[in-house]
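Asks: okay, here's the prediction I keep looking at, along with the sequence it came from:
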Amino acid sequence: MPEPFVFAPPPVVSVPVVGTESRFPVHRVYCVGRNYEDHAKEMGHSGREPPFFFLKPADAVVVAEAGQTARLPYPDLTQNLHHEVELVVAIGKGGQNISAEQAPWHIFGYAVGLDMTRRDLQNEMKKQGKPWCIGKAFEHASPIGPITPAAQAGDIANAAIWLQVNGADRQRSHVNKLIWNIAETIEQLSKGWALQPGDLIYTGTPEGVGAVVRGDLLHGHVDGLTDIRLQVT
């Protein structure tokens, strides 16, 4: 029998699930841009603009197992790597044109994640009016901690969210400050894409984004979820 593939396919990217030995297989990674008002202002924007989305490859996911500090390699080409701590929504039931009222039925669980950004490359592409995938969709750009099933996550809509670097606060806010809340985000996102089980939605970052360097220790938190810890190497 001939081999079905010309080379061995890569392993499935997966994230641990709190309270079980099972893992969550990743399909796509969606990110919401400028979804906290104060972050939008620090990036030179304001107001409740229509939501916009960008994607990262599934193999950009870096899994930080519970109780461990994951390695986060400093990427090439940049001199200005930024952290953006985010609440991540894990989709368990697919669908398109999902209403905000039905959105909770599509959520499997939640995790703490970071949308790492090569800010200098992103800004240069913006100036040129070109796509800025190179600033967002690179290797190791989507760290994530274990996924907590929705029924165990508590009052996630009002949870505190924060990031510390080397023990000092960098970002601190609450999920209730999202411009487009979780259900509204799913409603808007599912108009443009057919969501699938295994999709991850990075819902946006609060104010306080900034640069990290090799050796920095990152500690991200959302109330009710497993913290994420990373070291930049």
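Replies: Happy to help now that I have it.

Asks: alpha carbons only for contacts and neighbour counts from here, please
Replies: Fine.

Asks: now do the residue most central in space within the chain against Val26, distance only.
Replies: Nearest residue to the geometric centre of the chain (C-alpha atoms, centre = their mean): Tyr202, 3.3 Å. Applying C-alpha to C-alpha, to the nearest Å, the value for Tyr202 to Val26 is 13 Å.

Asks: before we move on, what about Ala90?
Replies: Applying C-alpha to C-alpha to Ala90 and Val26 gives a distance of 9 Å.

Asks: what sits in contact with each of those two?
Replies: Both Ala90 and Val26 are in contact with 198-200, where contact means C-alpha atoms under 8 Å, 6 or more residues apart in numbering.

Asks: and the buried ones among those residues, selectable in ChimeraX?
Replies: With 16 or more other C-alpha atoms under 10 Å as the criterion, this ChimeraX line picks the buried residues out of these:
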select :198,199,200
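
Asks: which of the shared contacts of Ala90 and Val26 fall within strands?
Replies: If you go by DSSP state E, the shared contacts of Ala90 and Val26 have Leu200 in strands.

Asks: related to what we said a few turns ago, ok, the residue nearest to the centre of the chain - contacts?
Replies: 29-32, 86-89, 113, 115.

Asks: switch to 6 Å and redo it
Replies: Listed by C-alpha atoms under 6 Å, 6 or more residues apart in numbering, the contact partners of Tyr202 are 31, 88.

Asks: do I have it right that His106 meets Gly95?
Replies: No: applying C-alpha atoms under 6 Å, one finds His106 not in contact with Gly95, separated by 8.0 Å.

Asks: who has more neighbours, the two?
Replies: Taking neighbours as other C-alpha atoms under 10 Å, His106 and Gly95 compare with His106 leading, 20 against 16.

Asks: close enough to count as contact, Leu218 and Val165?
Replies: Yes: between Leu218 and Val165 there is a contact under C-alpha under 6 Å: 4.7 Å.

Asks: here's the one I want to compare it with:
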Amino acid sequence: MKLITYEIKTVFGITQRVGVLRDTEVIDLIHAYSLYLSKIKSSSRAYETAKQIIGKDMLSFIQGGSFSLEAAKTALDFIYSTPAEEVRKNDIGEIFFSLNDVTVKVPLQPVSIRDTLNSEVHFKNSLEVVGISELPALFYERPYYYRTSHTSIAGHEDVIPWPSFGERLDFELEFAAIVGKKGINISAETAHEYIMGYTIFNDISIRDYQRKDMSTSMGPSKCKNFSHGNILGPCIVTSDELDPSNIRLQARINGEVWSDSRSSDMHYSFAQLIEFISKEETLYPGEIICSGTMAFGCGLEINRYLKSNDIIELEVDGIGILRNQIIKF
């Protein structure tokens, strides 16, 4: 399934809902499952039950675990095996929407974001910019990551305002795994059980500020923490529909290809990342773990930086295109 958070105008105002994207059609999950409960289970409280199981937002849906996912699959199976006229004419509410009639929002307000340093090529290229030719031996001994802001998230087609500080703005081509189940000391062999799905991640970075941040040995600070600096979307693809081991990722700026990579560039797999991160630390549903920037996956590596009005498109096979425009007000 391709899960989205979408916004639509109703008689009660603007509301956000969880839906499934199929081509150019959006299926409202609460309404679809409500119809299933009312028709098949003869439930007198179908809508209230569906809202409780599906959840009021994407985080609630993820926290519902396999119960919510199975309900969503049941709802989809039902509406696609029921005559279209019967589905469209119901007392529950609209189930199908054209993608053109809704606004796709950031799919998830995550519980946390951990971003990793995971590509040997990217790391080497980045160090060469500051005159270092060899990677530290620790890179090969264990994964490295940092926590970044999860409270100023942007989504597909959101405008990204140029921050008031810094001159060299950069994109970073990544994708991310969404944790779907609580766990601690998770083995790499069982880590797949804890991944609910995947989405695209763009880690906007202020490169001239980053050099100052890193000189303190404290890691990234304001260079990666500002409004709309972390971008997710456009959807979450459930883990049963995507093998993340060798998919293509591409970055385009104003239609020009700046980066073309494969996820096999990751030195540590998501399973290995989860094993390390969960060591004596509990992971919770709704946390996301990012792949790290792909080889040649940012402007720093090719000495090209973003300008005001640039349109960034990150495309990941099996997920879609995450598109945003940078605007200097």
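Replies: Sure thing, it's come through. Note that the coordinates shown come from a computational prediction; the quantities given were computed from them, not determined experimentally.

Asks: of Ala90 and Val26 of structure 1, give the one with the bigger neighbour count.
Replies: Ala90 (25 against 21).

Asks: so the aligned residue in structure 1 for Leu273 of structure 2, which state does it fall into?
Replies: Under the alignment (TM-score structural alignment), Leu273 of structure 2 maps onto Thr185 of structure 1. Of the three states, Thr185 of structure 1 takes helix under DSSP: H, G, I helix; E, B strand; the rest coil.

Asks: so what corresponds to the residue nearest to the centre of structure 1 in structure 2?
Replies: For Tyr202 of structure 1, the aligned position in structure 2 is occupied by Cys290, per TM-score structural alignment.

Asks: can you show me the helices along structure 2?
Replies: Along structure 2, the stretches classed as helices by DSSP state H are 29-40, 46-54, 58-63, 65-81, 84-88, 120-129, 207-214, 270-277.

Asks: kindly calculate the angle that the longest one makes with helix 46-54.
Replies: With axes from the mean of the first three to the mean of the last three C-alpha atoms, to 10 degrees defining the directions, helix 65-81 of structure 2 sits at 130 degrees from helix 46-54.

Asks: give the aligned range of helix 65-81 of structure 2 in structure 1.
Replies: So helix 65-81 of structure 2 is aligned with nothing, judged by TM-score structural alignment.

Asks: that helix: which residues count as buried?
Replies: Buried residues in helix 65-81 of structure 2 (16+ other C-alpha under 10 Å): 65, 68-69, 71-72, 75-76, 78-79.

Asks: mind putting the residues you listed in TSV, distance to Arg147 of structure 2 included?
Replies: Output for those, formatted as TSV (distance: C-alpha to C-alpha, whole Å):
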residue	distance to Arg147 of structure 2
Gly65	24
Ser68	28
Leu69	28
Ala71	33
Ala72	31
Ala75	36
Leu76	36
Phe78	41
Ile79	41
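
Asks: quick check, nearest of those residues to Tyr6 of structure 2?
Replies: Among the buried residues of helix 65-81 of structure 2, Ala72 lies closest to Tyr6 of structure 2 (C-alpha to C-alpha), at 16.0 Å.

Asks: gap between the closest one and Asp213 of structure 2?
Replies: 44 Å.

Asks: show me what Ser164 of structure 2 aligns to in structure 1.
Replies: By TM-score structural alignment, Ser164 of structure 2 lines up with Asp76.

Asks: contacting residues for its match?
Replies: By C-alpha under 6 Å, 6+ apart, the contact list for Asp76 of structure 1 is empty.

Asks: then Asp223 of structure 1?
Replies: 159-160.

Asks: need the counterpart of it in structure 2.
Replies: So, by TM-score structural alignment, Asp223 of structure 1 is matched to Asp317.

Asks: Gly145 of structure 1 contacts Ala64, correct?
Replies: Yes: Gly145 of structure 1 lies in contact with Ala64 (C-alpha under 6 Å); the separation is 4.9 Å.

Asks: and those two? Which one has more around it.
Replies: Counted by other C-alpha under 10 Å, Gly145 of structure 1 and Ala64 do not tie: Gly145 has more neighbours, with 31 against 24.

Asks: spit out the contact partners of that one.
Replies: 63-64, 111-112, 228.

Asks: going by neighbour count, which of those comes out on top?
Replies: Most surrounded of these: other C-alpha under 10 Å gives Ala111, at 30 neighbours.

Asks: what lines up with it in structure 2?
Replies: Mapped onto structure 2 by TM-score structural alignment, Ala111 of structure 1 lines up with Thr199.

Asks: which residues touch that match?
Replies: Thr199 of structure 2 touches 175-176, 233, 236, counting by C-alpha under 6 Å, 6+ apart.

Asks: now with 10 Å, please.
Replies: Residues counted as contacts of Thr199 of structure 2 (C-alpha atoms under 10 Å, 6 or more residues apart in numbering) are 2-3, 107-108, 174-178, 232-238, 288, 290, 316, 318-320, 322.

Asks: sorry, back to before: which of Leu218 and Val165 of structure 1 has more neighbours?
Replies: Leu218 (24 against 20).

Asks: separation between the more buried one and Val212 of structure 1?
Replies: Distance, Leu218 of structure 1 to Val212 of structure 1, using C-alpha to C-alpha: 9 Å.
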